[in-house]
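**Q** What follows is a protein structure lacking sequence information:
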């Protein structure tokens, strides 16, 4: 059985197929959520038909309400069932010690279940580096709360958009300790320092165990592993799979 797993964030909609028999997760497409050429069930249906991609049902997590309608319409075109993590599954409220579970992002919930199921996390942090960079605090297998900061690329975009002379450069993670020119200095401050902020916050919380995930975490895979943390870019999808078991 092939199950389409979809993670709809504020920046991208990540489509992957999980083969239940082999337990393999395969990347399919990852359009930007604001890309008009993909923001319709017809566009998705056309892509899947032309590429002969067959799926038996859809499980998705979304923080963009408009895309919920798109996924439901897409499932109708495929004539298969679709399940929204937020509304179609029973979430054990006893795991979440937050003020209002209904206002907690569905991505936090899926990452938490992925961490419980795949790593048996008891005490530690789940760090997601996406549109926002977030830290979920886990104590005694309970979701205690979160820390949210502007994401790496959003912070960088905010900086360079306000200064014309900074805009025609390429910015990326740096391998030097400090800059001797503006580009290197921004690279270190925007990329390297962002990871340092997150890893330092994990340690300040008193945790030695942390799972790093999210699209921007890929740039720091080497540092994450070197620091003794876990890198798992598929964590949110493992959470969706947990709900299918």
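**A** Cool, the structure landed. Only a predicted model underlies this, so the values are computations on that prediction, with no experimental measurement involved. Residues are numbered from 1 along each chain as shown.

**Q** From here on, just use CA atoms for contacts and neighbour counts.
**A** Will do.

**Q** Could I get the contacting residues of the most centrally placed residue in the chain?
**A** Residue closest to the average C-alpha location in the chain (CA atoms, centre = their mean): residue 214, at 3.8 Å. Going by CA atoms under 8 Å, 6 or more residues apart in numbering, residue 214 touches 128-130, 233.

**Q** Compare those and tell me which is most surrounded.
**A** residue 128 (28 neighbours; other CA atoms under 10 Å).

**Q** got a list of what that residue touches?
**A** By CA under 8 Å, 6+ apart, residue 128 lies in contact with 134-135, 212-214, 217.

**Q** Does it lie in a helix or a strand, and which?
**A** Secondary structure assigned from DSSP states H and E places residue 128 in strand 124-129.

**Q** Quick check: next helix or strand after that strand?
**A** Counting by DSSP H and E, the next helix or strand C-terminal to strand 124-129 is strand 132-139.

**Q** ok, second structure coming up, stack it against the first:
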């Protein structure tokens, strides 16, 4: 098996190649909903060749996307250049987990994939935090069921909104300030966003645990999750491979069923 796994968020798109034993290549690109299947193929073929691989060597594909207008082109990439019908989360991929929310069709593909990626590694009930364009907090039951969650604006989105809405506030890089009290505008903004998000994370985790009423393990993933590493004791594990592991597990489940 040579699997092409595609995980598309609002900001970045991850492409990974798995040879049946391990991930042998991974690349990221900026998400662009107007990029065609042919453009993807040219870009991907160049990166594959740099790793001694070819498009013709890929014989399966799985796609998770939160950008509906991009799915058509990603599906065509698989059909036209890999000559396989892709598994698409939310369409033809069986997940094998109960989705216990009022409207299961509204659950984001990325959140469901994360749920599976976390459940196959971490036992018990979980809170999965994904820090991206949005910051999501999802509860995964002990049996792997998706119980629902919380969606908040992402840290980068908040910083950009602050800059756009206030004429005198500059655009600043997000980093961990050495102290909470800012002594200039940039320091005050960095502190407000960073420590504000730590407070958001700790507060929501505390409330979710209190509402659930039983022990829960907290796992964080996503592009900016590493920023919080060491800044809070509320997160038990930082796992950057959660989503791609979930895609691999879904592919295995569907292959076994077939």
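**A** Perfect, thanks for sending it. Here the structure is a predicted model, which is why all the values come from computation and not from measurement.

**Q** now for the contacts of residue 128 of the first structure, which pair is the farthest apart?
**A** The largest separation in the contacts of residue 128 of the first structure, counting by CA to CA, is between 135 and 217 at 12.7 Å.

**Q** These two - which one has more neighbours?
**A** Between residue 135 of the first structure and residue 217, counted using other CA under 10 Å, residue 135 has the larger neighbour count: 25 against 22.

**Q** before we move on, back to that, quick one: which of the contacts of residue 128 of the first structure is nearest to residue 42 of the first structure?
**A** residue 214 (27.7 Å).

**Q** Could you check how far the closest one is from residue 111 of the first structure?
**A** Here the distance between residue 214 of the first structure and residue 111 of the first structure works out to 10 Å (CA to CA, to the nearest Å).

**Q** What of residue 177 of the first structure?
**A** Computed as CA to CA, the residue 177 of the first structure to residue 111 of the first structure distance reads 33 Å.

**Q** the more surrounded of these two?
**A** The neighbour count for residue 177 of the first structure versus residue 111, taken as other CA under 10 Å, is higher for residue 111 (25 against 10).

**Q** To which residue of the second structure is that one aligned?
**A** Aligned by TM-score structural alignment, residue 111 of the first structure pairs with residue 114 of the second structure.

**Q** I'd say that match and residue 243 touch.
**A** Yes. Counting by CA atoms under 8 Å, residue 114 of the second structure touches residue 243, with 4.9 Å between them.

**Q** What segments of the stretch 51-200 of the second structure are strands?
**A** Secondary structure of the stretch 51-200 of the second structure (DSSP state E, counting those that start in this stretch): strands at 60-65, 87-88, 126-131, 134-140, 146-153.

**Q** relative orientation of the strand holding residue 128 of the first structure and strand 142-150 in degrees?
**A** Interaxial angle, strand 124-129 of the first structure versus strand 142-150 (axes from the mean of the first three to the mean of the last three CA atoms, to 10 degrees): 30 degrees.

**Q** Strand 124-129 of the first structure vs the second structure, mean deviation?
**A** When the second structure is superposed, strand 124-129 of the first structure averages 0.9 Å from its matched positions, counting by mean CA distance after the TM-score superposition for the first structure.

**Q** Give the aligned range of that strand in the second structure.
**A** Alignment of strand 124-129 of the first structure against the second structure: residues 126-131, by TM-score structural alignment.

**Q** where along the first structure do the helices fall?
**A** 41-50, 65-78, 85-88, 106-119, 152-161, 182-187, 193-204, 221-226, 235-244 (DSSP state H).

**Q** now the match of residue 111 of the first structure: how far from residue 15 of the second structure?
**A** Here the distance between residue 114 of the second structure and residue 15 of the second structure works out to 16 Å (CA to CA).

**Q** same thing with residue 71 of the second structure?
**A** For residue 71 of the second structure relative to residue 15 of the second structure (CA to CA), the value is 14 Å.

**Q** what does residue 149 of the second structure give?
**A** According to CA to CA, residue 149 of the second structure and residue 15 of the second structure sit 27 Å apart.

**Q** before we move on, what about residue 202 of the second structure?
**A** In this view, residue 202 of the second structure and residue 15 of the second structure are 32 Å apart by CA to CA.

**Q** any idea what residue 40 of the second structure aligns with in the first structure?
**A** Aligning on TM-score structural alignment places residue 40 of the second structure opposite residue 44 in the first structure.

**Q** Its match - how many residues pack around it?
**A** For residue 44 of the first structure, using other CA under 10 Å, the count is 19.

**Q** hang on, isn't it packed against residue 72?
**A** No. Contact criterion CA under 8 Å: residue 44 of the first structure and residue 72 do not qualify, at 11.5 Å.

**Q** how near is the residue of the second structure positioned farthest from its centre to residue 206 of the second structure?
**A** What lies farthest from the middle of the second structure is residue 183; by CA atoms, centre = their mean that is 34.7 Å. Distance of residue 183 of the second structure to residue 206 of the second structure, computed by CA to CA: 30 Å.
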